[in-house]
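K.L.:
Predicted model, plus sequence, below.
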Amino acid sequence: MSEEILRALIRLFAVISKQDGGVTEGERNYVMAFFRQQLGHDDIEKYIALYDTYSGYGEDSAKSTTTSLEDSVLALRVSKKINQTLTQRQKIIAIIEAIGLINSDDVFSELELRVLDTVATIFNISDETLTLLREFVTSESLRAYNESCTLIAGHQIRERTDALFLELAIAGQLTFIYEKNTDLYFVKYEGSEDLSLNSMPIITRKSYLFPVGSTIKLPRGQTIYFSDIIFRFTRLHDRDKLSFIATDLEFNFPNSDNGLKKLSIEESEGQLVGIMGASGSGKTTLLRLLAGIIKPKNGEIKLNSINISKLDTHMEGSIGYVPQDDVLFEDLTVYQNLYYNARLSLSNKTNDQLDEIITTGLKNLGLEHTKDLKVGNVLKQTISGGQRKRLNIALELIRQPPVLFVDEPTSGLSSRDSENVIDLLKELTLLGKLVFVVIHQPSSDIYKMFDKVIIMDDGGYPIFSGNPIGAISYFKSISQQLDHSKVICESCGNVNPEQIFNIIEAKVVDEFGNFSDKRKVSPEKWYEYFNTKLKKPEVEEIKKRPNNVFKIPSLLNQFSIFLQRDVFSKLADKQYLLVNLLEAPFLALILAYVIRYKNSSTGEYLFLNNDNIPAYLLMSIIVALFLGLSVSAEEIIKDRKLRAREKFLHLSKSSYLLSKVAILFTLSALQILLFVLIGNSILELKHMTWSFWLILFSTATFANMLGLNISSAFRSAITVYIIIPVILIPQMILSGLLFNFDKLNNTISSQGVVPLIGDTMTSRWALEALAVDLFKNNNYEYPIFEADSKMRNASYKTAYWIKEMKNKVNFVANNFLNKDELIRANVGDALLTIKNEIIAEPYKGKLVSIDIDSALILERVSPKLLLLLHNYLKEAEDHYNEASVEGQKKMDRIIGLLENSDKYEYDATRYKKLYFNENLSTLVRNSDTKDRIIEVNNHFVRKVDLIYFEPPFTSNPVNYRAHMYAPKKHFLGMSIDTFWFNIGVIWAMTIILYITLYFNVFETIVNIRWFKR
C-alpha cells in the first residue's frame, strides 16, 4: 500500500471516528490493530500519531466535534482520492475495515451510517453488498444470509438461516461470506475456542479476509482449507457432476522399470489439481496416463463410470489435453487458429455461432485485441508467451471438455504471466471443470490456488496426494521438524512450496560434515508413507454422462477444413511462397542457359546438334525430385505436435494426409509447369510441353510422397535435409544415363533387361519415358516411326542376327562329328542357341513344318538338317532385306505425302533440325556401342537400335521387364506404350508410398532398436 493511499485511509478512519463525540478507545484500538496488520513495528507510532492528529484524539469533545456537513464533504473528498487508486477488491476490504471501525464501540450512529453510505456510493458498492458486509461484521441479523453468499460452520446454529451449513465440532460458529462481484471471501469466528487463520490467532467477532490458499486450524487438529469452502459455494451452480476415478494405475516404459508405481486417484468437478515433482519423476507420464494418451500396464480410469479407453461417440471430446509445446499455426492469426480448431470440434455449429463462440472466448481470455495478429513463433513473436499459453488452452476450451489436462502451462513465462494462466485455469474450476496441471516450482500465490496437489518422486513414486497447504505440514511432520504446524508466513501470508522438495531430497551428512549423494528418505520409503499415512480419496461415482458439445465433421468436411487451414497458412507465409514459386523458374533458367550449346562451325543454335539434351532430361528429373522432396520435407515434422492433439481428438488421419497431398501436388504441378515452360523454351524443345510436364509432375508427386514419409519418420528437419542428397545421388547413378545398365557390377546388372535395382528408381522410369517420348513422338519422327522401326529391325536382322546365326550353323557343321568332349559341348551350346533363337523368331519360313525343339539336338544333327538351316537363313535374309527396302520406301512415301500436302507444313530437313536431336538418337538407339549383338545364356541379346525393338511377349503375363528405351511394354497380355506404362509405374510407386505413410512404415523402420543405435 502506498504512502498516499495509507494517509487517505487514515483520514477516512479519522472522519468516521470523529462522529458522535469524538474518538473512543475502542475505535483507536481497532485502528492500531489495523496498523499492526499493514505496517512494520517501527512505523506504527508514526501513523497512530497521524491518526490522532486527524481525528482530534485527546482534544476536548467540543473541539473535536465537527458538523455532519463538514464530515460529509471531507469523506467525499477522501473517498474520491482513494477511488482513483484502489481496485474494487481493495475498496471492499477498505469498506469492511470502516464497518469494523464503526462497530468497534458497538454503536452505529446515524452520522456514521451517513458517512459510510457516502463512501460506499463513491466506491460504487451496491446497497445489497453494503448490507451484507454490515450485517456480517455487526452480527445484527442473518436475514441477508443465503446459500449463494454465506456458509456457516459449527455444531449448532443460533437461529434459522438460509445459509449453507458445514458441520464442525467447535464451540461457536465460523461464518464465511462470499462477495461475488469481487470474488472475495471473508470469515469471522464467534466462540470461545482458540482458532488460527494462516498461523495467526483469530480474535472472536473480528472479520478477516479469507484469501486463496488460506487455512484455519481448529483446536482438535482439524484444518479447514480454502478449497473446502470454495468447493461448497461452487457446487451450488447448475453444472454437470463429475467423477474421475483412476484405480490402481501402473505403467512401465519398455525395457525399463521407470514409469508410474501403483496409484489411485478420485476427483470430482470444480477441482484444480496440481501434479508436482522433480524432473524425471513421472509428472507428464502421469498426466498422459490420466488423459488416456498412453495406456496403463494395470488399472483403469473411469469418467462418470465409463472407462476412458472405451469412450463412445457421445463421450469423445470429454477430455481436453494441452501439451507443454505449442500446437499453433504460426502463420495464421489468433482468430484463425481458433476458427479452424472450432470447425474441427464443433461441426454442428454454423459459422455465425462459431464466430460468437470464438469472440466470446477471446474476450474471456483477454485475447480480444490480438485476434488479427499472427501467432508467430518463439523467435519471431507477435504475441507474448503468456498469450500463447492462453491461446493453447483456448484451443481446448472451445469445445468445453469437462476434464482438462495441462502440461507445464507456466514454463518459460514471467511470474505475472504464470499467475494469469493459473488464474484462468482456476476460473474454469469455478464453472465446474476438473483441471489437472503439471507444474514446476510454483510461486506461493500459484501454489495456494490449487485445491489439491499430487507430488511425485524419482522413479515414478507418488508420495503425496491432498491439500497443498497440508502437504507442507505433512512432510515437515514426517521429517520431525519442530515447526511443522507453521506453514504460512505470519507477516505476509506466503508459503514456500520449495521446502517440500528440500525435505524430500534432503541428503545424509557424512563423517566430514559434507552432504553425501545418499538421501535421508528414499523414494521407496516416501511411497510407503504415502500408502500407510494418507487417507485414500473417495468420491461419489456419477452415472450420468456429462454434457458434450464436441462433434467432429465428416471425413470429407475434415479434408476440406484441413485443406483450407493449410492453404491459408502457406499463403500467409510470403517467404515460403516466394521461394517455392521462384525456385523452379530459377533452376530452369540456370540449367537451360548453361547447356544451350551452339555448334562452333555454324555459330547458330540448333536443337538437332545440342549434345546436352539427354543431360537436360536427367537434370529435369532430378530437379523434379528435388522440388518434390524439399517442398514436403517439413510438412509432417512441423505438424507432429498438432497431429498428436488431433489424434487425441480422433480426427481422421486420411483426411489430414490427403489434404497435404492435394496441396503438395498442386504446388508441384505449378512448379513443374514453370520449369518446363522456361527450360523447354530456352532449349527450343518444341511441342512437347504437356508430355514433359506430365512425366515430371508424376516424378514430383512421387517425391512429395517420399518426402512426407521421411518427414513422418524423422523428428528433425536437419536430418531430413541431410537425407535428401542421399536419395538424389542413387537416383542419378541408377537412372540409366550416367552409367549403362549393362556395365554395372555383375552382382546387380543384367543383360537384355533393366536390372531390378534400376526398376526401383523413379528416375529410370521417368528418363525412359521422356527419352522415348521425345524421340518417337516429336513432329519429325512421329509420322515415320512405324516405317523407320520396320526398316531398322529388318536391317538388324540382316546385318547382325543372320550373320551370327550363320556363324553358329557353320560351327555346328564343322564340328558335329568331332569326338572331343569340350568341342561337342560347345556344339551342343551352339545348337541350343540356334534352337532358342528360331523359336523366338517370328519368321519361320520352311522350318514351320519341323519340330524345332526336338530336331535341334546334337544326336539328331545331320547334313540334311544343316542344309535346311542354311536355306532358312538365306530365306530369312531375303525376307528382311525386302522388309528393309519396304520400310525405307514407306518412309520416303510418307515424307513425300506430308511435304506435298497443303494441309501440313512438313519439311523433313527443317523438321529434323527443329525436333530431332542427334545425341538423343544415339542414346535411345545405343548406336555408339561396339557390341551390336551379344550372346547371353544361349540367347542373342540385341544391343543396337533399342528404341525400335519391341520386346516379345512372355508366358508370364505380369513380366513387364524389357530393355531400356523399349518403345512398348507388355503387361497382362497388353502392349502398352512406354510413356504411359512408365507413368503408371511412377503413380503405382506413389500410391504405395501413401500406404506406407498412412501405416507409418518408415517411422517403424527408423524406430527399430538396431536402427536407432
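P.N.:
Done, it's in. Numbers count the residues shown, from 1 in each chain.
K.L.:
For the rest of this, base every contact and every neighbour count on C-alpha atoms.
P.N.:
OK.
K.L.:
for the top helix by length along the chain, which positions count as buried?
P.N.:
If you go by DSSP state H, the chain has its longest helix at helix 863-900. Neighbour counts over helix 863-900 (16 or more other C-alpha atoms under 10 Å) mark 866, 869-870, 872-873, 875-877, 879-881, 883-884, 886-888, 890-891, 895, 898 as buried.
K.L.:
From Ala8, how far off is Ala830?
P.N.:
When C-alpha to C-alpha, to the nearest Å is applied, the distance between Ala830 and Ala8 equals 121 Å.
K.L.:
between these two, who's got more neighbours?
P.N.:
Neighbours of Ala830 and Ala8, each counted by other C-alpha atoms under 10 Å, are more numerous for Ala830; the result is 24 against 19.
K.L.:
Let me see the contact set for the nearest residue to Ser473 once chain neighbours are set aside.
P.N.:
Nearest in space to Ser473, with sequence neighbours left out and distances taken as C-alpha to C-alpha, 6 or more residues apart in numbering, is His484 at 5.2 Å. Listed by C-alpha atoms under 8 Å, 6 or more residues apart in numbering, the contact set of His484 reads Ile472, Ser473, Tyr474, Lys476, Ser477.
K.L.:
run the last query once more with 7 Å
P.N.:
His484 makes contact with Ser473, Lys476, Ser477, according to C-alpha atoms under 7 Å, 6 or more residues apart in numbering.
K.L.:
Pasting the second one now:
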Amino acid sequence: MSEEILKALMQLFALITKQDGGVEEEEQRYVRSFLKRQIADTKYDEYYSLFKEYAGLNDLDQDNSGSREIKLTSVLDSVKILGICKKITSTLNQTQKVIVLVRLYELVNANRKFTDQRMAIITTVAEVFKIDKNEKADIEYFVTGNSPEKINGKNFLVINDDGDIPPDFLHIPTEKIDGEIIILMIPSVGLYFIKYTGNEDIYLNGLIISNRRIYLFASGSTVKLPKGMPVYYSDVASHYLQDKTTIRISYQVQDITYLFPDGVPGIRNINFSEGQGKLIGIMGSSGSGKTTLLNILSGLTPPTTGSIIINGVDLYQDKAKLQGVIGLIPQDDLLIEELTVFQNLYFNAKLCFRDKTNEEIRELTDKTLASLGLGEIRDLKVGSPFNKFISGGQRKRLNIALELIREPSILFVDEPTSGLSSRDSENVMDLLRELALKGKLVFVVIHQPSSEIFKMFDNIVFLDIGGYLIYYGNPVEAIMYFKRIDAQINSDIGECPVCGNVNPEMIFNIIESRVVDEFGNDTEERKMIPETWARTFSEQEKITTTEIVTESPPRNLRIPGWLSQFGIFSIRDFLSKISNRQYVLLTMLEAPVLGFILSYIIRYIADPNSDIYIFRENENIPVYIFMSLIVALFLGLTVSAEEIFRDRKMLKRESFLSLSKSSYLLSKILILFLISAIQAITYILIGNTVLGINGMTFYYWFALFTTAACANLIGLNVSASFNSAITIYIIIPLIMIPMMVLSGAMFSFDKLNRVVGSVDKVPWIAEIMPTKWSYEALMVRQFKDNQFQKQFYPIKKAESVADFKQVYLLPELNNRLEKNRDEFDLKGSVSETINDLVLLKNEISKENILVPDIIFQNVEDISPEKINGKLLDQIKLHLEKLDEHYSREFVTATNQRENMVMYFMEQRPGLYNRMKDMYHNETVEEHVRKVFEKNKMVEYRNGLIQQIDPVYKDPFPRNWFGFRSHFFAPRKYFLGRYFDTYWFNMGFIWFLTILFYITLYLDLLKKLVQGFRKN
C-alpha cells in the first residue's frame, strides 16, 4: 500500500470516528492494530500520529466530565470525504477499493456504533468507489451482522458442524468446532474474506485468526481447524463454482511411470486426482521430469505403465472420445511471426468453429483480444522474439488466447512466466487463475514462482530428480511440510505474519540441502536423496481423491471439414509469406537472377572473329540444361526445407484439435508448388531468352517445375524428420550431390563402378533420381522435337537403325556364325563357341519381333544339341535377308532426307540454315547420339548392346511393366505400348512425388530417423 493511500485512509478513519461524539478507545485500538499489520514498526508512530491529528485528538483532550456532544457531519468534513475518495479512486484499482470499504465497516464495527452520520460517510465512499449496492450490502452484513438491504446468500459460505445456516448460504461441513467460519465472496473482483465467530484456535496459513476480525482469504490459503481436515482455497472456490459452471471433470492419474528409450526412468509411480476449477502447479528442479510429466498428462507421450482417466475415458486408449477437451500451451511460441496479432487468433478460431460465420469469428476474436488487453495491438505484426513488435508479456497472452478462444475443459501450460517480468508473469497467471475460476482444470509447469504466483495454485505436484513425486497438495502447506521434515522452528507457519508472503525458494533449499564435512563445507551428497523424499511423502501424507465423473466432458470444438481446413491453412500460409517482404523479394528474384547469371556466362560465340550469336554452335547448352535442373532442385529443397520444422510447435498444439493432416500438408504443397512454378517460369524466361532457346519455353518450364515440385516433397520429408535447422541444411548437400552425379549429365552410366553402373539400362539407383528423368527428358526433347529436327527425326531414326544393323550388328552376327560353322565343321559340335550360338539365338529372336516380315522359324532349334550344317545355312540365309531389308530401309530413308533438304533449298532458300541455327544444337546432338563413343557396340549377357545413337533406338520390350531403358531413349515402353520420353519421364517424376507425399504423410523418414536414434 502506497504512502499516499495510507495517508488518505488515516483521514477517512479520522473523519468517520470523529462523528457522533468523537473517537472511542475501541476505534483507536482498531486503527493501531490495522497499522501494525500494514507497516513496519519504524513507521507506526508517524501514521498513528497522523490519524490522531486528523481526528483532533492532539488539539484537545476529552472533557473530564466524559460528556460528548453528538455532532453532525460538517460541510467541511463532507468536502474532505469527497476529495479523499476521488484521490483514492484515481490511485486504487477496484479490488483495493473493496478492501478499503471492508476496513471502513470493520472500523465502525469495532465499537458497533452504527450511527446515521457514520453510515452515511461509508455510503458516500461506496458510491464514489462505484461499488455495487448489493455487494455493499453483503459486505455490511458480513462485517456487522446486519444490513438494511437484501443480501445475496449465494455469496456467503459457512463452515460449521451442524449445518444450521441461513437460506441460500453455501455450506462446508466439518467436525465439531466452536462457533462458525464465514466466508464472503465479492463476485465483481473475485475476492474472498473470512472471519471466525468462535473461541477455538483456528489458523489461516499458520497464523491464528482473531475472533470476529476480517481477513483476506487469498489464493493458496489454508484454514486449519482444531479437528478434521483443513479447508483449502480450492475447496471454497469450488463450492462457489458449483452453481456457476456446468463443467464437471474428474482427472485421475493412476500409477504413471515412464522410461526413456535408453531405459532410464523419467517418471516413477505417480498417482493423484483432480476436478474442475483447479489451478495445479507442477514444480521441481531442472531434470526432475516436469515437462515429461506434462507431456504424459496432456496426451502427447504415452506412459510406459499406468493410465490417465478423464471422466471415465482412458486418454490413451480412447483418445478420439476426448477430442477438443484438452489444450496445450508449450513454453515456446506458437505464433506465426509474419501475421498480425489479430490474424494469428482469427485463423486459429476458424479452425475451431465451423458453425460460425466469418463475421462472428471476427467479433469473437476482437472480444477475446480485448479481454486480454491486446485490443490496441491487434494490427501489429507479431514478429520474432529477436525482432520484436510486441512485448514478451503480450506474446504470452496471445499464446494463451489461442487456447482460450476455444475454451478447452483441461489446459496444460508449460513455463508461462519464462522470460517475463514479475508484473507480466502475474498478469499471465491471473489469466490462468480466471480460467480455473470458470471451471477449467489448468496444469502449469513452473520453475521458481514468486510468492503471489505460488499462492495462486490450488495444489502443486512437486517432483525431484529422477521423476519422484515428493509432494502433492496445497502450496502453503507444502512449505510447512518441508519445514517440518527438515525439523525447522516455526514449521507450523507457512507465510510471513506481517506481509503474508511465502518463500517457495525455501522448498528447493530444503530438498537440495547438502551434507556438511568436518570443515563446515557443503559436499556433493544430499541430506535426503529423491527416493527418500518420495518414501517419506507416501508414508506421511495421504492423497485425497476427487469425485469420479462419468459424463462426457464438454467440448466447444467444432472443427471445419477437410476442404475448409485446406482453405484456411492455405490462406494463412499465403498471408504469412507475402507479409515477409524480404522473403518475397529473395524468393521471387533468386531464380531470374540465377537464370541471367548462368545464361549470360555460357552465351558462347564459336567464331572468335564474329559478334553474332548462333544457338546451333553453343557448346554449353547441355550444361545449361543440367545446371537449370540443379537450380530447380536447389530452390525446391531450400524453399521447403524448414516449412514443417518451423511449424512443429504449432502442429504440436493443433494436434489436440484433431485437424486433418492431409489438409495441412496439401496446403503447404500448394503454396510451395505455386512458388516453384513462378521461380521456374521466371528462370526460363530469362535464361532461354539470353541463350536463344526458341519454341521450348513450356517444356523447359514444366520440366523445371516438375523437378522443383519433387524437391519440395523431399524437402518437406526432411523438414518433418529432423529436429534442427542446422541438420536440415547439412542434409541438403547429401541429397543434391547424388542427384547430380547420377543424373547422367556428369558421368556415363556404363562407365561407373560395376556395383552401381549398368551397360544396357540406366542403373536402378539412378532410376529414383528425379534429375535423371528430367535431364533425359529435356535433352531428348530439345534434340528431336525442336522446330527444325522434328521434321527430319523419323527419317533419321530409320536411317540410323538401318545403318547400325548393316554396319555393326549383322557383320558381328555373321562373324559369330562363322566361328560356330568352323568349330562344327571341325568337331561336329559347338562346345567352345556355345556363347556365340546363344548370342545368335538371342539377337535373331529380337529381330523376329522387330522385323515381323522376316521371321526365322527355327529359332528354338538354335542350340548346341540341335545344331547342324543345314541349320547354320538357314541362319546364314536369314542374316542375308535381314541385310537386304536394312539396306533397302537405309536407302529409302537417305533418299527421303536428301529430298527434304533439296526441297528446302529450292523452295525456301536460306530457311533451312536459319532454322538449323535457331533450333538445332550440335552439342546436344553429340550428347544424345554419343557420337564420340569409342565402343559402338558391346557384348553383354549373351547379347549385343548398341552404344551409339541411343536417341534413335527404341527400348526392346521385355514385359508389360519393363519401363527401364537405356539413357536418352526416344520412347519408353510400359503396359504394352510406347510413350514419348518427355511425357513419360515427367509422369514418372510425379509418381515419385506422390510416393514422397505418402512417406511424408506416414512420417516414414521420421520414424526411420528415430529408429536410428534409439539404436
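P.N.:
Alright, I've got the coordinates. Note that the structure is predicted; figures quoted are calculated from it, not measured.
K.L.:
In terms of helix, strand or coil, where does the alignment partner in the second structure of the residue nearest to Ser473 of the first structure fall?
P.N.:
Applying TM-score structural alignment, one finds that His484 of the first structure aligns to Ser491 in the second structure. Secondary structure state of Ser491 of the second structure, per DSSP: H, G, I helix; E, B strand; the rest coil, is coil.
K.L.:
State the distance from the closest residue to Leu374 of the second structure other than its chain neighbours to Leu380 of the second structure.
P.N.:
Sequence neighbours aside, Gln394 is the residue nearest to Leu374 of the second structure in space, at 7.1 Å (criterion: C-alpha to C-alpha, 6+ apart). Relative to Leu380 of the second structure, Gln394 of the second structure is positioned 11 Å away (criterion: C-alpha to C-alpha).
K.L.:
hmm, back to that, element containing the residue nearest to Leu374 of the second structure?
P.N.:
In the assignment (DSSP states H and E), Gln394 of the second structure maps to helix 392-404.
K.L.:
quick one: that helix to chain centroid distance?
P.N.:
15 Å (C-alpha atoms, centre = their mean, to the nearest Å).
K.L.:
Now which residue in the first structure aligns to Ala110 of the second structure?
P.N.:
Superposed on the first structure with TM-score structural alignment, Ala110 of the second structure falls opposite Ser104.
K.L.:
ditto for Leu594 of the second structure
P.N.:
Residue correspondence, TM-score structural alignment: Leu594 of the second structure in this structure matches Leu587 in the first structure.
K.L.:
Against Gly494 of the second structure, how distant is Ala40 of the second structure?
P.N.:
The value you get for Ala40 of the second structure to Gly494 of the second structure, if C-alpha to C-alpha is used, is 20 Å.
K.L.:
Please apply the same query to Asp41 of the second structure.
P.N.:
Distance of Asp41 of the second structure to Gly494 of the second structure, given as C-alpha to C-alpha: 22 Å.
K.L.:
more crowded one of those two?
P.N.:
Gly494 (25 against 11).
K.L.:
need the contact list for the more buried one.
P.N.:
Here Gly494 of the second structure is in contact with Asn205, Gly206, Val476, Glu477, Ile479, Met480, Val502 (C-alpha under 7 Å, 6+ apart).
K.L.:
Throw those residues into TSV and include neighbour count, thanks.
P.N.:
TSV is the format used below for these (neighbours: other C-alpha atoms under 10 Å):
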residue	neighbour count
Asn205	25
Gly206	22
Val476	29
Glu477	25
Ile479	22
Met480	21
Val502	22
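K.L.:
now the helices for the stretch 751-900 of the first structure?
P.N.:
756-759, 762-776, 785-796, 802-815, 821-840, 852-855, 863-900 (DSSP state H, counting those that start in this stretch).
K.L.:
what do we get in the first structure for the residue nearest to Leu374 of the second structure?
P.N.:
Counting by TM-score structural alignment, Gln394 of the second structure corresponds to Gln387 in the first structure.
K.L.:
Can you report how many residues neighbour that match?
P.N.:
Neighbour count for Gln387 of the first structure, taken as other C-alpha under 10 Å: 21.
K.L.:
Relative to Thr923 of the second structure, how far out is Thr340 of the second structure?
P.N.:
Taking C-alpha to C-alpha as the measure, Thr340 of the second structure and Thr923 of the second structure are separated by 54 Å.
K.L.:
Looking only at neighbour counts, state which of the two leads.
P.N.:
Set Thr340 of the second structure next to Thr923 and count neighbours by other C-alpha under 10 Å: Thr340 wins out with 22 against 19.
K.L.:
that older thread, what's the mean deviation for the helix holding Gln394 of the second structure versus the first structure?
P.N.:
After superposition onto the first structure, the mean distance of helix 392-404 of the second structure to its aligned counterpart is 1.6 Å, using mean C-alpha distance after the TM-score superposition for the first structure.
K.L.:
residues in contact with that helix?
P.N.:
Contact partners of helix 392-404 of the second structure, identified using C-alpha under 7 Å, 6+ apart, comprise 327, 329, 333-335, 345, 348, 368, 372, 416, 420, 424, 428.
K.L.:
ok so, going back, what strand or helix carries the match of Leu594 of the second structure?
P.N.:
The secondary structure element spanning Leu587 of the first structure is helix 574-595 (assigned by DSSP H and E).
K.L.:
After superposing, tell me the mean distance of that helix to the second structure.
P.N.:
Looks like 1.0 Å for helix 574-595 of the first structure (mean C-alpha distance after the TM-score superposition for the first structure).
K.L.:
Quick check: buried residues in that helix?
P.N.:
Within helix 574-595 of the first structure, judged by 16+ other C-alpha under 10 Å, the buried ones are Asn580, Leu581, Glu583, Ala584, Pro585, Phe586, Leu587, Ala588, Leu589, Leu591, Ala592, Ile595.
K.L.:
Next up, the contacts around the fourth one.
P.N.:
So that's Ala584 of the first structure. Taking C-alpha under 7 Å, 6+ apart as the definition of contact, the neighbours of Ala584 of the first structure are Gln671, Ile672, Leu674, Phe675.
K.L.:
now it: how far from Thr234 of the first structure?
P.N.:
62 Å.
K.L.:
What of the first one?
P.N.:
Distance check for Asn580 of the first structure against Thr234 of the first structure: by C-alpha to C-alpha, it reads 55 Å.
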